[in-house]
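> Pasted the sequence and its predicted model underneath.
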Amino acid sequence: MIQPAKRPDLKAARARRAATKIGDWVLHPDLGVLRNESGEVRLNAKSLHVLLVLLDAGDKGVSRDSLLDQVWGESYPTDSVISRAMADLRAAFGEKAGEQKYIRTLPKYGYQFVAEHRDFDAEESQPVTMAAPSHARRYRHHYLLGAVVLAAIVLLPQIVKNPPPAETSLIVLTGQRPLTSAPGLEHQPRIVPGSEWVVYAVMRRDRSDWDLFRVSLADGLSQPVAVTPDVHEHGPAISPYGDELAYVRLSDSGCEVVTQSIALGVPEPLAQCTQKFATLVDWSPTENWIAYTIAQQTEVDKLRRLYLVDRFSGKMQRLTNNVSPTGTDFYPRFSPSGRQVAFLRGEPQPDHRTTLWIVNVDNGEEKQLTDLPAQLGGMTWTDEARLLYSFSDAGHMRTRWLDVNSGESRPIESVELVHPEYSRDEKLLVATALRSDRDLVLLSADGELGTVAQSTSDDHHGTLSPDEAWLAFISQRSGSDELWIAATGDDTARRLTRFDGATVRYPDWHPDGQRILVTVQTGAGEKLYTVDIVSGAAALVPTTFADLTTPRWLPDGDSWITGCRNADGWGICLGNAEDVTRIAERYYRPRPYIDGSVTVVDSDGTLFSLSLSDGSVDELWDGLPGNGRYGWVVDENQLFFLAGGETGNTGRLHRRDLESGETEVLHSGPMPLADSNISIGAQTGTVLFTRFEDSSDDLLMFEGVELD
């Protein structure tokens, strides 16, 4: 049960303050950014709220207790959140360690904003607006202040900003709080007009049944709406007045669309549906129409189209004109006026592609909005001209905002979401957060397994720093695969990169522990970047190769080894600050080994050692599972590798002595196999790898969401 909590009002704090001139910076509270002539720094919601409270206090100090009360309410676990927010703000303003030009610490009391500030005159020259790359911030994590001095000489001279997105800037969802946390899978939320309740479908973990529930936004209490044994009840739609719902009932006797009073709970049959293609239904704002999918037999084929059924007369009217015998039109969503219906059109071949369309209810005119090789996870109208939709990308769900008239598209920064539902009146967004996530786990020398950097998002590709004090990993916490860093044993993590629209992979620490080499995959191929762990500055590795991937630093710290591809195919390359040179053909996934050599694998899964001095190759083992695609790493003569288990996504972590050939299983459990990463902590005798964690798909609520 979600207990009611005091809700700090960031929206009101933003509204009280116009753009503010602070030194050479301009704060834009409505956008949550600081701007100057050098660029733009995006503040997270809590840091922005703290700054607004300090500014509102004028020349007076604000106590820590007051900050906790105004910014966090009852939602903070410890007052260390204030210290973190202050470190973020000082880093955003570019303060060096010990400086207090902007924020003064008042010992044993709190903080005071001391920099001169005034309302920003709109007629003044505006600072340059940039795409808010996180590595443009002079960011210093509070754990590292005073301990690390940023070097003036960077290994690669070409410091670059993130690739400019093809669309406008990100929309960042804030005000997030869990709405449900039941052990089942909660999907298909629908906000009841007035926003007092959310109706949703729950699928049992064994997928044996669907039921409908409603949850109160005030206290988080859930109540059953339609729970019938051996009957699937799902795909709810709410009437415009919020007193009735329509949904699909599937049972051994057939498929039907029913309506039901939310108060009385007695279903009334409205129309027959096609069981195999029954999905969500939707209720028009004019109340008379309900839209759903029907498989209609024609003279040639069975066509799966959207139909409208009159709520009062039962009269049917075809809405869409799908002509593909294998395609299906489904997931209808009426626009606020009821004049348009957004829907999904799916094709099973060649790649289960789903596209987003709209159809004019009056004349049947259809318009395709997306053409992505992806599966879509639902959509919601934010106003008459704009949609929010989710789609799959590289195995993860992304969310975008789309103008149906201009085609303008913007990415949404959030956790992985499907089935979004938006209430414009209440500025409320409810969606299903995908919680079948990957977490990083550490296997100790004595066999104890512990989770590190745990979150409700995908955390994977973890690697330990040379001193094993820090953990770098790839995470979906911001909505896309980015590089994050955390102190070992501390769940507090910091995001280092912001390659919006790209995928970050394969992090590897420099021997000095101050830089990380990563692969960044975009539509233009795979490139390498070095990322400074203090500032987040990213440096592109210059190369003529089409792709560089799975890099590893060599022990000298002056060069690295990497997979590379050009017109001749894949091979192994040796790189440094000046050049990237191909040294071997047909091998993949290099790893540093011993005595000036590296380990590589061929397409058959045979493991070799490759000499960097003369290019000679020696076979080490011909049995690497998954043809080398599964995670593996060599530590001296010890090979650690993943192999499949007996069922499903179960895997096994093995250790093999390359000299004796002896192999033992270290751990067995649910884990991703392909494209996984294993890291060895030689000092502590630990093994870091990725594991699937048992969890459920729950509903998340985002408050104060402006999507106009």
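Cool, got the structure. Remember, predicted model here, so these are calculated numbers, not experimental data.

> For the rest of this, base every contact and every neighbour count on C-alpha atoms.
Noted.

> For the helix or strand containing residue 420, enumerate the helices and strands it packs against.
Take DSSP states H and E as the rule and residue 420 turns out to sit in strand 417-423. With contacts defined as 3 or more C-alpha pairs under 8 Å, 6 or more residues apart in numbering; DSSP states H and E, the packing partners of strand 417-423 are strand 185-191, strand 376-383, strand 386-393, strand 396-403, strand 428-433.

> what's the angle from it to strand 428-433?
Using axes from the mean of the first three to the mean of the last three C-alpha atoms, to 10 degrees, the inter-axis angle of strand 417-423 relative to strand 428-433 is 170 degrees.

> Off-centre distance for strand 417-423?
15 Å (C-alpha atoms, centre = their mean, to the nearest Å).

> now it and strand 396-403, what's the angle there?
30 degrees.

> what does strand 417-423 rub up against?
Surrounding strand 417-423, the residues in contact under the criterion C-alpha atoms under 8 Å, 6 or more residues apart in numbering are 187-191, 195, 377-382, 388-391, 397-399, 428-434.

> So residue 48, which state does it fall into?
Counting by DSSP: H, G, I helix; E, B strand; the rest coil, the backbone at residue 48 sits in helix.

> which residue packs closest to it, ignoring adjacent ones?
For residue 48, the nearest residue in space outside its immediate sequence neighbours is residue 32; the separation is 6.4 Å by C-alpha to C-alpha, 6 or more residues apart in numbering.

> Next one for the comparison:
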Amino acid sequence: MSLDLTSDLLQINFKMPQGSKNGMYSFDRYKLDVEKLMLYRDDTEISLPPKIVKTLAVLIENRGSILSKDELIEKVWVDSIVEESNLSQNLYVLRKTLGAKPDGGQYIETLRRRGYRFTSDVQIMERTPDLSNGTEAKTSRTQIGVEREGNVLRLVDWTIPERLDKNAIATPDAPASRKSSLLKYTFAIILYAAAASAATALYLYSRPENVTSAERHADLTVTRLTTGNYVRDATISRDGNYFVYNEELDGTSRVWLQQTGRSQRVEIIPGGKWPICCKTFSPDGKFIYFLVTGAREKRNDLYRVATLGGMIEKVLEDVNSHVSFSPDGEQIIFQRYSAEKKSASFIIAASDGKGDQRELLASNEQFRLVYAAWAPDGKKIAFTSATQDPRSEGVCSLSTLDLESRAINPISNERWGTCYRMEWLRDGSGLVMIGTREGETNSTKRDQVYFISYPAGRSHRLTNDGNRQEYQSLGVTNDGAILAVPYSRSSQIWSLDANGDSRTAVQLTTGTADGRGSIAPLPDGRVGYTGRSGDAINVWIMNADGSNQEQVGDAAAVQDLNVTPDGKYFVYANESGKDSVLYRMGTDGSDPVELSTSEEFVIDSTVSPDGARLVYDVWKTNGNSHDVELRNVPFNGGESFTLTRDNCGVPHFSPDGAYVSCINFSRPKVAVLSAKDGSTVAVFDAVRSALLNSGAHWTPDGRALVYIVHQKNVSNLWKQPIDGGNPEPLTDFTNGSCYSLAYSWDGSRIYVARGDEIRDAVLITNYK
């Protein structure tokens, strides 16, 4: 959607030196409107975050002068404290957007240890009608609109609902003729990883043309509640006085209670090795309910503890979601999953766990129930449901169930890619939900906080700074304040000696998501990797020293990347709509060819050292979980066979091609299989706090497997000897997080995607 900033943007008053009466400049093919904070190339609008455009404006208005980092930060972020990385990212985006000058030089010059200078000739312009209110400019949406300014945010994307399709869902206590209105849901695999914006933010606000000016919203405010704590699974009491969250350290969960607006906190649940999640305050604020996964029972049980700490009491067994309370606090509703039936149900029970439990609603073969929220009037339940088919085109549906008539009605007619935890506003005027609109699953708009009005069902996104929101962290106070936990994960590619000595590490890239999905070194020394460009995740390639970085091919949702031993082809999985299909293309981006069928949902693959065979994983939905199998196929076509159906994925061939490593997600463990027949050769327990989504990579000599372990808030590579010896650290990084790794073809270097994770709880207000 094109942003008409002259009519829809809530205006921002920046105090900037005015070199032009109308704030209009031109240089080469570009025009800059300082007043509107808009940049144009050949009269085509380039949609950039206003703070990035402001960075360019400050440089141009001080052209010829050298601005130090501190001076530039002070002029761009007036009255705000930000890290240098914010400026570095703005300059990176500007350089990438502007490209080279006609003479081959850079528009923005870096003078070592001195600062930055704008180098192009600039002309001052008079404002013209077609760049102001009169004419709609063409739009090139090359970047995501993100704006930070003090403690204020502005919103984006009103959506006008489309008509909802209707499908059946079983209601055990209601006549079979009753129908629910449900939409389809896209397949998504949730990796519980982390980090949140440590600063407050200002957002762009836009709306469709047929939304009247009366529907504009006031400035939205975000207040940071924590300062650098590694926050997970947070929620807030209804009176807003306290919030609670987890911290994970070396596999130990600690639950902290903190007074809102204060830095002091109290540990209310002793640290332990058991996973704790899905916390909810009781309506009166006296108790915190939470789930614990038992090591022996392999199920989730519901517990509660007094808010200020005390005896921990077991309430119910076999609970698979956070609980939602009836208005009087006497009853709770939650999801329960039956592995035997491979079906989920919503259950109503007494909040103290006593008495009978009643099944309210059950999944059917088409749809599974996900989350439920009891309405403030006590008369209905809001719930989300999703299709069982991971390849379904559609979306999660939002509906209400009338507790008296059992009628099911849609809340929102919009199409959703994901829908997670949701909470009602206490006045019943709407719900807040963590979710993703259809088609945005692989974009920076995934997993955002939405307000959905009721009964109109209109939604607008409250967050849009490029960070995802933790899907289990949500809470709403009596006055409508929203607690959320955004997280950001910057990722750059580093190269270091194969012995893991961090002192040899050299940073090769400066992007925000370089190599986070995958790194694929080529035999000729170049390095392929996944990288983000706007909302797309593409294939990129660079020289071994990080020079000549360029995008190859048009794939826009790349999930994994490999290269053939002859260096001729990239092999990658690309998600499109309901499919995730394996492709082969030339390393120059030419001739993409499908290697798997659209009937398979493929994520990870590996090519044998002789280039003759390909092993890849196929994911299938099975109730509330996923089944994974490995398939072995000839690279150039021919008879294929299933290597294993034992939920083992993320395969990697051994250097001699005799074995395949994979991650058994059911345990989790690292397994070694025969590449010939899939028989199990060895199984290793993963180190506690291992991050196995990148798999276990073989060392060049084939004697060990290397994977990522995150301990004490730092990621390092660990090495597991194949002969069964104890695992030990390979690298010795003292900060940052690692996401993926790969050895160079000659075995002399390790490439690692690593960066910083930021995660803090925030409070969102003034959004209606």
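Alright, I've got the coordinates. Small disclaimer: the values here were computed from a predicted structure and weren't measured.

> Mind reading off the mean deviation between the strand holding residue 420 of structure 1 and structure 2?
Compared with structure 2 after fitting, strand 417-423 of structure 1 deviates on average by 3.9 Å (mean C-alpha distance after the TM-score superposition for structure 1).

> Can you report how many residues lie near residue 327 of structure 1?
20 (other C-alpha atoms under 10 Å).

> brain fart, residue 261 of structure 2
A count of neighbours around residue 261 of structure 2, defined by other C-alpha under 10 Å, yields 13.

> Confirm that it sits in a strand.
No - counting by three-state DSSP, residue 261 of structure 2 falls outside a strand, being coil.

> now it: how far from residue 127 of structure 2?
Per C-alpha to C-alpha, to the nearest Å, residue 261 of structure 2 is found 46 Å from residue 127 of structure 2.

> now residue 24 of structure 2
Using C-alpha to C-alpha, which is the criterion applied here, residue 24 of structure 2 is 6 Å from residue 127 of structure 2.

> and those two? which has more neighbours close in?
For the pair residue 24 of structure 2 and residue 127, the greater number of neighbours falls to residue 24 (25 against 15), based on other C-alpha under 10 Å.

> wait, isn't the residue nearest to residue 48 of structure 1 in contact with residue 42?
Yes - counting by C-alpha atoms under 8 Å, residue 32 of structure 1 touches residue 42, with 6.1 Å between them.

> quick one: which of these two has more around it?
Counted by other C-alpha under 10 Å, residue 32 of structure 1 and residue 42 do not tie: residue 42 has more neighbours, with 21 against 17.

> How much space separates the residue nearest to residue 48 of structure 1 from residue 524 of structure 1?
According to C-alpha to C-alpha, residue 32 of structure 1 stands 31 Å off from residue 524 of structure 1.

> Equivalent analysis for residue 159 of structure 1, please.
Counting by C-alpha to C-alpha, the gap from residue 159 of structure 1 to residue 524 of structure 1 is 19 Å.

> Give me the more crowded residue out of the two.
Neighbours per residue (other C-alpha under 10 Å) separate residue 159 of structure 1 from residue 524, with residue 159 holding more: 16 against 8.

> So what does that one match up with in structure 2?
When the two structures are superposed using TM-score structural alignment, residue 159 of structure 1 falls opposite a gap in structure 2.

> Please name the nearest non-neighbouring residue to residue 159 of structure 1.
Nearest non-adjacent residue to residue 159 of structure 1 (C-alpha to C-alpha, 6+ apart): residue 539, at 4.4 Å.

> Any figure for the gap between the one you found and residue 503 of structure 1?
Look at residue 539 of structure 1 and residue 503 of structure 1: by C-alpha to C-alpha, they are 16 Å apart.

> dump the residue contacts of the residue nearest the centre of structure 2.
If you average the C-alpha coordinates of structure 2 and look for the closest C-alpha using C-alpha atoms, centre = their mean, you land on residue 468, 4.3 Å from that point. With C-alpha under 8 Å, 6+ apart as the criterion, the residues that contact residue 468 of structure 2 are 444-448, 486-488.

> Likewise for residue 285 of structure 2?
Residue 285 of structure 2 makes contacts with 237-239, 307, as judged by C-alpha under 8 Å, 6+ apart.

> same check, this time on residue 442 of structure 2
Shown here is residue 442 of structure 2, whose contacts under the criterion C-alpha under 8 Å, 6+ apart are 535-537, 557.

> Can you point out the buried residues in the helix of greatest length in structure 2?
Of all the segments assigned as helix in structure 2 under DSSP state H, the longest by residue count is helix 84-98. Residues of helix 84-98 of structure 2 classed as buried: 87, 90-94 (neighbour count, 16 or more other C-alpha atoms under 10 Å).

> Looking at the residues you listed, spot the one nearest residue 270 of structure 2.
Sorting the buried residues of helix 84-98 of structure 2 by how near they are to residue 270 of structure 2, with C-alpha to C-alpha, puts residue 87 at the top with 40.8 Å.

> The closest one touches residue 73, doesn't it?
Yes - with contact defined as C-alpha under 8 Å, residue 87 of structure 2 reaches residue 73; the gap is 6.8 Å.

> Next, count neighbours for residue 41 of structure 2.
If you count neighbours by other C-alpha under 10 Å, residue 41 of structure 2 ends up with 18.

> quick one on the thing from earlier: compare the contacts of residue 285 of structure 2 and tell me which is most surrounded.
Each of the contacts of residue 285 of structure 2 was scored by neighbour count (other C-alpha under 10 Å); the top score is that of residue 237, with 25 neighbours.

> For it, give me its contacts.
By C-alpha under 8 Å, 6+ apart, the contact set of residue 237 of structure 2 is 243, 281-283, 285, 475-477.

> same check, this time on residue 552 of structure 2
Taking C-alpha under 8 Å, 6+ apart as the criterion, residue 552 of structure 2 is in contact with 538-541, 587-589.
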